[in-house]
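# Let's see this in three dimensions:
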Amino acid sequence: MTGPLTPHAAERVDLPGPLAALVTKKPGDAVALLVPGYTGSKEDFAPVLDGMAEAGFRTVAIDLPGQYESPGPEDESAYLPAPLGRVVAGVVEHLAADGKPVLLLGHSYGGLVARAAVLAGAPVAGLTLMDSGPAALPDGPRRTALSLGEPLLRRQGIEAAYATREEMYAQLPMPAELKEFYRNRFVSSSPQGLLGMADGLRHEPDLVASLAETLRERDVPALVVAGEGDDAWSVASQQDMAARLGAPFALVPNAAHSPNTENPRGLLDVLLPVWRSWR
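As a prediction, the model looks like this:
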């Protein structure tokens, strides 16, 4: 099975925070820290963990505060990119303590958080933004779903909010165990976290110029990656973001918004040569 339930050799650990994480056991000469998107979790990276480890990267995938198995505060504003970025910056500092370079990848909302971590001073040796954008989500079905879901979550709670997703999953050819995983993950997440991240997705400003300056001053390389059919931020907007950052841009074929689950081999083919050059 390709997806969050893909078998892998990583072990479940708790990092300082505490943050739930999957960490590969094989030692490497660099660390890859993977940050998931809205409603996501560390399991979203299950299909690429072993491949990254085999390529020489000790790989760490986390749940952000409030996601799935990581506890989080009750303050919705704590889930905006800037405060979450400070949390991730702390994780980078923890992982970098043994002297090995840390490469940071953020997917979707996790890309906005990873950007904030770098702006907060995270000592990264490379930054990858995957299917993320220069600013808030543009108008479209995903943004509309956030606006429609907020009042439901506030009035009726997380179980009612999940029911709308359950209707969507019911129409998809999906194993029962995967549907159960999605349900457990969603209802285990912090309602305040879901609301705060949704607010961030709708209101995050364009900080590309600040990020470009920071990367340039610290001589940190970057990469922008998108699935060729991304339906969140347009491919064109991500390509423009890469140009503004002075970073290479790469498309993952046969993938939309989540190449890590839709075409993990294609994603590794894009990431690993670049990451090896950084190392």
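# alpha carbons only for contacts and neighbour counts from here, please
Fine.
# next SSE after the helix or strand encompassing Arg58?
In the assignment (DSSP states H and E), Arg58 maps to strand 57-62. Of the helices and strands lying after strand 57-62 in sequence (DSSP H and E), the nearest is helix 81-95.
# this one as well, want them side by side:
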Amino acid sequence: MSRNAAFDPPPAARAYRLRTARGEFAAVDSPAADGVEPRGTVLLLPGFTGSKEDFTLLHEPLAARGYRTVAVDGRGQYETGGPEHDESAYAQPELARDVLAQAAALGTPLHLLGHSLGGQIARAAVLLDHAPFRSLTLMSSGPAQISVPQQQRVKLLRDALAVMSMAEVWETMQTMGAPEEVSGPGEAPGPGGPGGDPVDEERLRLRWLTTKPAQLLAAGSQLCSEPDRVAELSVLPLPFHVLSGERDDTWPLPLLDDMALRLDARRTVVTGAEHSPNADRPLHTATALADFWDTTTAA
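Here you go, the predicted model:
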């Protein structure tokens, strides 16, 4: 779980429910800063056990560069509804169609960014239809399934969810430590969140309890079985960006380096960051993202 989530959006942002042809999605929408030339709109997709709050620390620095940012909770994540027990509702093609519906509702060409699991969903969306998007950024999201040690951790979580309530699993995770993909490197339980601010444990708990068990089960299966689709992606006429921290146990850096080469993508490694550079080093991450988007020329 992204324990570095900052739950309070910046003053200029607004939280609302984005209405789409596939239902409503909880969103935080932050405009470009006043007096700054608008440069584009970005759709941000969170990862496994995450939420739109994982991007809170990116909104203001990206607004200062002229980018409107829209972070969403996916189907079954935190404040977006979904079935409790029907895993088929969270199959990757369904989630990819949700992203296309979100893009249609926003009504403008978008830069698309997905973190971890969100990167694989973003990839699936552009493979269905790349037309709504100006670029694709894969943040700490690799070419195929997660590493074997992480698969083992996700299996432990899936096994726990099969016999325990969400509240019981939460209490167990606090005692034993969550899976790395759930509590990524650099996001382990500790005394503070970004910038040393206290972690809001109660809101983290609420986020966990309101995420749908079926979404977690389906997402865990996807992470452990995702095929390599880089060749399919590489033929699309989109600019690509592969961004990560300098350490990542979920997809080791050599895999991300190789994926960037195969995609002819910009490659950014954020020093001092691990699986969640958006939380570990938000200003450096925002600068790298905006620098990439500034270079794109697609309509």
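# thinking again about what came up before, post-alignment, the strand holding Arg58 of structure 1 versus structure 2, mean distance?
In this overlay with structure 2, the average offset of strand 57-62 of structure 1 from its partner residues is 0.6 Å by mean CA distance after the TM-score superposition for structure 1.
# okay, that strand sits on what stretch of structure 2?
Counting by TM-score structural alignment, strand 57-62 of structure 1 lines up with residues 67-72 of structure 2.
# what's next to the strand holding Arg58 of structure 1, contact-wise?
Applying CA atoms under 8 Å, 6 or more residues apart in numbering, the external contacts of strand 57-62 of structure 1 come out as 19-36, 41-43, 45, 49, 52-53.
# What is the aligned counterpart of Asp228 of structure 2 in structure 1?
Using TM-score structural alignment, the equivalent of Asp228 of structure 2 in structure 1 is Asp206.
# Just give the closest residue to Arg205 of structure 2, not the sequence neighbours.
Distances taken as CA to CA, 6 or more residues apart in numbering place Trp170 nearest to Arg205 of structure 2, at 7.2 Å, with adjacent residues excluded.
# what's the burial count for the one you found?
Using other CA atoms under 10 Å, Trp170 of structure 2 is surrounded by 18 other residues.
# and the equivalent of Ala46 of structure 1 over in structure 2, what does it touch?
Ala46 of structure 1 maps onto Thr56 in structure 2 when the alignment is built from TM-score structural alignment. Contacts for Thr56 of structure 2 were tallied using CA under 8 Å, 6+ apart; they are Ala5, Ala6, Phe7, Asp8, Pro9, Pro10.
# which one of those is nearest Val235 of structure 2?
Nearest to Val235 of structure 2 among the contacts of Thr56 of structure 2 is Ala5, at 34.9 Å by CA to CA.
# rewinding a little: can you classify the nearest residue to the match of Asp228 of structure 2 once chain neighbours are set aside as helix, strand or coil?
Leaving aside its chain neighbours, Asp206 of structure 1 sits nearest to Ala135 (4.4 Å; criterion: CA to CA, 6+ apart). In terms of secondary structure, Ala135 of structure 1 is coil; the call rests on DSSP: H, G, I helix; E, B strand; the rest coil.
# same check, this time on the one 4 residues further on
Of the three states, Asp139 of structure 1 takes coil according to three-state DSSP.
# Alignment lookup: it to structure 2.
Aligned counterpart of Asp139 of structure 1 in structure 2: Val148 (TM-score structural alignment).
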